[in-house]
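> Attaching a predicted model along with its sequence, questions to come.
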Amino acid sequence: MEKTIHDTYRELFTNWQQSGLSKASFCHREGISKASFYYWSKKFATDLPASNSPVGFSRIEVADPVLPTPVARITYPSGISVELFGPLDPDRIKALLV
C-alpha cells in the first residue's frame, strides 16, 4: 500500500519531535517545504492529547536578591511574556532572545 501525504508528514512530524531541531532547521535538513511542514505540524499538534503539565517557560530561581517588580518585560506577538528583574546584563538578555 502506498503512503499518503498524511502518513508521510505524520512520520516527518514524529521525526522532527525526536530530533530536537527547530522546525526550520529540520525542514532544511530534510529538504522539505517549510510552509507545508508548518501546515501539517499545526494539524498534528491539535491531534495530540492535552498534557496536564505546563509547556513552555519554567521559573528560574536566582541566588541574588532581586527587585519585587520587573525592570523589563519582553512580550511576543503570541502573548508570551518574559519579565526581567534586577540589574540587566545585555549578554544575558541576548542569550534569552537567541
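Thanks, I have it. Computed from a prediction, not measured in an experiment: that's the story for all the values here.

> From now on I want contacts and neighbour counts done on CA atoms only, so please keep to that.
Noted.

> residue contacts, Thr75?
By Cα atoms under 8 Å, 6 or more residues apart in numbering, the residues touching Thr75 are Ser81, Val82.

> now do 6 Å
Ser81 (Cα atoms under 6 Å, 6 or more residues apart in numbering).

> any chance you could map the strands in this structure?
Using DSSP state E, the strands of the chain run over 72-75, 81-84.

> Of the ones you listed, which stretch is the most buried?
strand 81-84 (a mean of 13; mean count of other Cα atoms under 10 Å).

> then this one, side by side with the first:
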Amino acid sequence: MGARGDLTDTQWTRLEPLLPVGKKPGRPPIWTRRQLIDGIRFRTRTGVPWRDMREQYGPWARVYDLFRRWQLRDRARRSVGAAERGVGSTGFGIPAVYVGGPVQACQHD
C-alpha cells in the first residue's frame, strides 16, 4: 500500500494511458513512473525541498527531472487535466507550480 496521498490504483489506471510513451530503447527503468509521479505529488503537496524528498519516490534528481521536463513541455497540465476530468473532484493533485522559488506549505484541517 502506498503512502497517504499517493495515487490509488483506480487513478493510476486512468492516468497511465494519458502519459507520453518513451521513445528511447535501452535498459528498463529502476523507478516506475507511478513512483516518480507520486514523488512529484508529494513535493507539490508538502512543499518539501527537492533534496529532502522521501526515498520511496526515487532519487530527488530523477523526480525533479521528470517534473521539469513536463513543466517545460506543458504535458503535466494537459495530461493530468484530462485525467482529472475523468476522475472527478478528488483529482490527482498535481498543481501547476513555479519551481524557481521557495514554496510554502500550509496545513489544512
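Everything's here; your move. Not measured: the values here are computed from a predicted model.

> What's the TM-score once they're superposed?
The TM-score (TM-score structural alignment, normalised by the length of the first structure) is 0.37; 49 aligned residues with a Cα RMSD of 3.4 Å.

> In CSV: the strands of the first structure, plus distance to His28 of the first structure.
Listed next are those as CSV, based on distance: least, Cα to Cα, whole Å:
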stretch, distance to His28 of the first structure
strand 72-75, 28
strand 81-84, 29
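
> and of those strands, who's closest to Ala45 of the first structure?
When the strands of the first structure are ranked by proximity to Ala45 of the first structure, the top entry is strand 81-84, at 22.2 Å, counting by Cα to Cα.

> What is the closest one packed up against?
Judged by 3 or more Cα pairs under 6 Å, 6 or more residues apart in numbering; DSSP states H and E, strand 81-84 of the first structure is in contact with strand 72-75.

> Mind doing that once more with 10 Å?
Strand 81-84 of the first structure is packed against strand 72-75, helix 90-97, with contacts defined by 3 or more Cα pairs under 10 Å, 6 or more residues apart in numbering; DSSP states H and E.

> Could you dump those into TSV with distance to Asp47 of the first structure added?
Formatted as TSV, these follow (distance: least, Cα to Cα, whole Å):
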stretch	distance to Asp47 of the first structure
strand 72-75	28
helix 90-97	30
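
> Compare those and report which one is nearest to Asp7 of the first structure.
helix 90-97 (34.8 Å).

> contact partners of that closest one?
By Cα atoms under 10 Å, 6 or more residues apart in numbering, the residues outside helix 90-97 of the first structure that reach it are Ile74, Val82, Leu84.

> The nearest residue to Val87 of the second structure once chain neighbours are set aside: which element?
Closest residue to Val87 of the second structure apart from its sequence neighbours, by Cα to Cα, 6 or more residues apart in numbering: Gln11 at 6.8 Å. Using DSSP states H and E, Gln11 of the second structure falls within helix 9-15.

> buried set for the helix or strand just after that helix?
Sequence order places helix 33-46 as the next helix or strand after helix 9-15 of the second structure, per DSSP H and E. Across helix 33-46 of the second structure, burial judged by 16 or more other Cα atoms under 10 Å covers Arg33, Gln35, Leu36, Ile37, Asp38, Gly39, Ile40, Arg41, Phe42, Arg43, Thr44, Arg45.
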